[in-house]
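**Student:** coords please:
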Amino acid sequence: MSEVKLAAETRTEFGKGAARRIRRDNKVPVVLYGHGTEPQHLTLPGHELLLALRTPNVLIALDVEGKGKELAIPKSVVRDPIKGYLEHVDLLLVKRGETVTVEIPVHTEGELAAGGNLLEHVLNALPVEAEATHIPESVTVSIEGLEAGAAILAKDITLPAGSKLAVEDDTVVLQVLAAQAEEAAEDEAGDEAAEA
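**Tutor:** From the prediction side, this is the model:
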């Protein structure tokens, strides 16, 4: 798990106009909340935050101006739908040793059995509980040789040490679907043979 250090400034101006001024200075308005504390309104450097958020569940070490150091993980990220820049970010305050529930990306490796079957990602990210400073970046699942109708359940996935599932064991994560185009062609061929 990567940890990124960012310098944060406290902000006192709120509203759309203030947010636009902050973004014009290549910074991002941020709210830091959690542990029953009052939300802290901060400003973070835009480019550095954008790079940090490329890593799923990144741990951000904030050096808050005049208040000391805090650890946080991203909770909500709002991007401009057209240009893609960060408009606003909510960060959740965490402490070392604390367990948090996060979603980690599910990656696959290997090839399905021959036949043109399709792999459906029922869950693109798997909810897990992990220690805040040791959140896994992702989990990899082998799909080698799976046939149509096969499914991989949450309990079938090997999680990194220190992590446990935050969903039911029998939750379907991946499933293999039969290729529909081939079935339609076979049905059509069968109908033509029956007519002949």
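**Student:** switch to C-alpha atoms for all contacts and neighbour counts from now on
**Tutor:** Fine.
**Student:** Does residue 194 belong to a helix, a strand or coil?
**Tutor:** Using DSSP: H, G, I helix; E, B strand; the rest coil, the structure places residue 194 in helix.
**Student:** Equivalent analysis for residue 93, please.
**Tutor:** strand.
**Student:** Enumerate every residue touching it.
**Tutor:** Applying C-alpha atoms under 8 Å, 6 or more residues apart in numbering, one finds that residue 93 lies in contact with 32-35, 70-73.
**Student:** just residue 19 next, same as before
**Tutor:** Counted by C-alpha under 8 Å, 6+ apart, residue 19 has contacts 28-29.
**Student:** helix or strand for it, which one?
**Tutor:** Per DSSP states H and E: residue 19 is located in helix 16-24.
**Student:** What are the buried residues along that helix?
**Tutor:** Buried residues in helix 16-24, defined by neighbour count with 16 or more other C-alpha atoms under 10 Å: 19, 22-23.
**Student:** With distance to residue 179 as extra columns, can I get those in CSV?
**Tutor:** Below are these laid out as CSV (distance: C-alpha to C-alpha, whole Å):
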residue, distance to residue 179
19, 49
22, 51
23, 47
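**Student:** for comparison, sequence B:
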Amino acid sequence: MSDILNLDAEVRTDLGKGASRRLRHANKVPAILYGAGQEPVSLTLAHNKVFRAQEEEAFYSQVLTLNVDGKAVEVIVKDMQRHPFKPLVMHVDFLRVDAKQEIHTNIPVHFVNEEALNKAGAVITHHVNEIEVSCLPKHLPEFIEVDLADVEVGQTLHLTDVALPKGVTSVELAKGESHDIAIVSANAPKASASEDTESADDAAGEEEATEE
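**Tutor:** You can find the predicted model right below:
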């Protein structure tokens, strides 16, 4: 995990599309570092290190350490551009982190204890895969767990039903009750076509018996 959360970077002064193209040919990734009231800095990182890191969930949700020319800078990933079909990272935006200032970022959701609902035949629908939160860097969770152990068939969990970690608040709920979005639903299984036909036949039979 340390290799994922710690990356070496170099300041670059050769800017522009041509420079970025040359960097990519040299297996480097162009990047930008900004925020915390400081000037933006253009960077370059080794592509193999970034590509390996971006395969891990923590890369997007945790505070990373960039070693910029030997100086450690705490950051989070704000944006990343990938090649449309090649396994290449084209560009990364890093946001500086201030330990005393709250940050807004998206945290992945992990759904647990779905087994009972699956056995009951429920059709489980995940409406979101991540939740936007606000918190100090020290409270930033790696993921948010949504427990379905007590959920019943036909029930939908909303954002207000999710227990967020200490020090973490929902950006959506801060906007008002109308933003209490659905997180996951456990819907009753739909009857098959044959079952629907049998039910219709039974109903028709009962109606004919009544008329007689």
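**Student:** quick one: TM-score?
**Tutor:** The TM-score (TM-score structural alignment, normalised by the length of the first structure) is 0.85; 194 aligned residues with a C-alpha RMSD of 2.5 Å.
**Student:** The next helix or strand after the helix holding residue 19 of the first structure vs the second structure, average offset?
**Tutor:** With elements assigned by DSSP H and E, the helix or strand that comes after helix 16-24 of the first structure is strand 27-34. Aligned to the second structure and superposed, strand 27-34 of the first structure gives a mean residue distance of 0.9 Å (mean C-alpha distance after the TM-score superposition for the first structure).
**Student:** Next, the angle helix 16-24 makes with strand 27-34 of the first structure.
**Tutor:** With axes from the mean of the first three to the mean of the last three C-alpha atoms, to 10 degrees defining the directions, strand 27-34 of the first structure sits at 110 degrees from helix 16-24.
**Student:** which helices and strands sit right next to strand 27-34 of the first structure?
**Tutor:** Counting contacts by 3 or more C-alpha pairs under 8 Å, 6 or more residues apart in numbering; DSSP states H and E, strand 27-34 of the first structure packs against helix 16-24, strand 37-45, helix 46-52, strand 86-94.
**Student:** Now do the same contact list for the residue mapped onto residue 128 of the first structure from the second structure.
**Tutor:** Alignment note (TM-score structural alignment): residue 128 of the first structure maps to residue 133 of the second structure. Residue 133 of the second structure makes contact with 104-107, 168-171 under the criterion C-alpha under 8 Å, 6+ apart.
**Student:** any idea how far the residue found closest to residue 133 of the second structure once you drop the neighbours it is linked to in the chain is from residue 131 of the second structure?
**Tutor:** By the measure of C-alpha to C-alpha, 6 or more residues apart in numbering, the closest residue to residue 133 of the second structure outside its immediate chain neighbours is residue 170, 4.6 Å from it. Separation of residue 170 of the second structure from residue 131 of the second structure (C-alpha to C-alpha, to the nearest Å) stands at 7 Å.
**Student:** Can you flag which of the contacts of residue 133 of the second structure belong to strands?
**Tutor:** 104-107, 169-170 (DSSP state E).
**Student:** So what's the residue count around the aligned partner of residue 26 of the second structure in the first structure?
**Tutor:** Under the alignment (TM-score structural alignment), residue 26 of the second structure pairs with residue 25 of the first structure. By other C-alpha atoms under 10 Å, 10 other residues sit near residue 25 of the first structure.
**Student:** quick one: residue 25 of the first structure from residue 64 of the first structure, how far?
**Tutor:** 18 Å.
**Student:** And for residue 179 of the first structure?
**Tutor:** Distance of residue 179 of the first structure to residue 64 of the first structure, computed by C-alpha to C-alpha: 54 Å.
**Student:** higher neighbour count, these two?
**Tutor:** residue 64 (18 against 14).
**Student:** what's the matching residue for the more buried one over in the second structure?
**Tutor:** Going residue by residue (TM-score structural alignment), residue 64 of the first structure aligns to residue 68.
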